[in-house]
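Trainee: What follows is a predicted structure for the sequence shown.
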Amino acid sequence: MSVEIPDQVEPVIENRPDLFASIVWFNFLQELVRQHNALQATVAEQQTQIDDLTSRVEALESLHP
């Protein structure tokens, strides 16, 4: 696969010339994974904040029945 010629493709599976991917596809996939990982980190951080707030509310509710 050549970076200089973006339209050049290589078979994904040997002996299957009908299955191929260009360098553009691999760049897209890399970016998709990067954005997914960033989103997962954001979701995990937000869940931690939600859990913290939930425990604070529960603590306050236990002080004033």
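Mentor: Arrived safely, thanks for sending. Numbers count the residues shown, from 1 in each chain.

Trainee: contacts, neighbours, all on C-alpha from now
Mentor: Noted.

Trainee: hey, where'd the strands end up in the protein?
Mentor: Applying DSSP state E to the chain gives strands spanning 10-11, 20-21.

Trainee: The structure to be compared is supplied as follows:
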Amino acid sequence: MESKEERVARRHRERDEKMRATPGFKAFNVMFVLAYPFIAVFTFVISSILALMSGVSRAGAWLASGGRSK
């Protein structure tokens, strides 16, 4: 007789196997792999713009304070 832990693990395995067999799961994986480079580039560009704007803002605050702010 299987223990409770083994039964739970088996049910999880069976559920995962069923999920991975669905067309939606396979389509999502393909789309994610194809879209990942675009997601990475978009993230890099937005982060760079944010860093640039933050630097401009900090420089403006420094100038507005007469060079006294940190």
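Mentor: Arrived safely, thanks for sending. Everything numeric here is computed off the predicted structure, so don't read it as measured data.

Trainee: What's V45 of structure 2 aligned with over in structure 1?
Mentor: Here V45 of structure 2 is matched to T42 in structure 1, going by TM-score structural alignment.

Trainee: Can you give me the separation between the most centrally placed residue in structure 1 and S62 of structure 1?
Mentor: For structure 1, H36 is the residue whose C-alpha lies nearest the centre (Cα atoms, centre = their mean; 1.6 Å). H36 of structure 1 sits 39 Å away from S62 of structure 1, going by Cα to Cα, to the nearest Å.

Trainee: With I13 of structure 1 instead?
Mentor: To S62 of structure 1, I13 of structure 1 is 62 Å away according to Cα to Cα.
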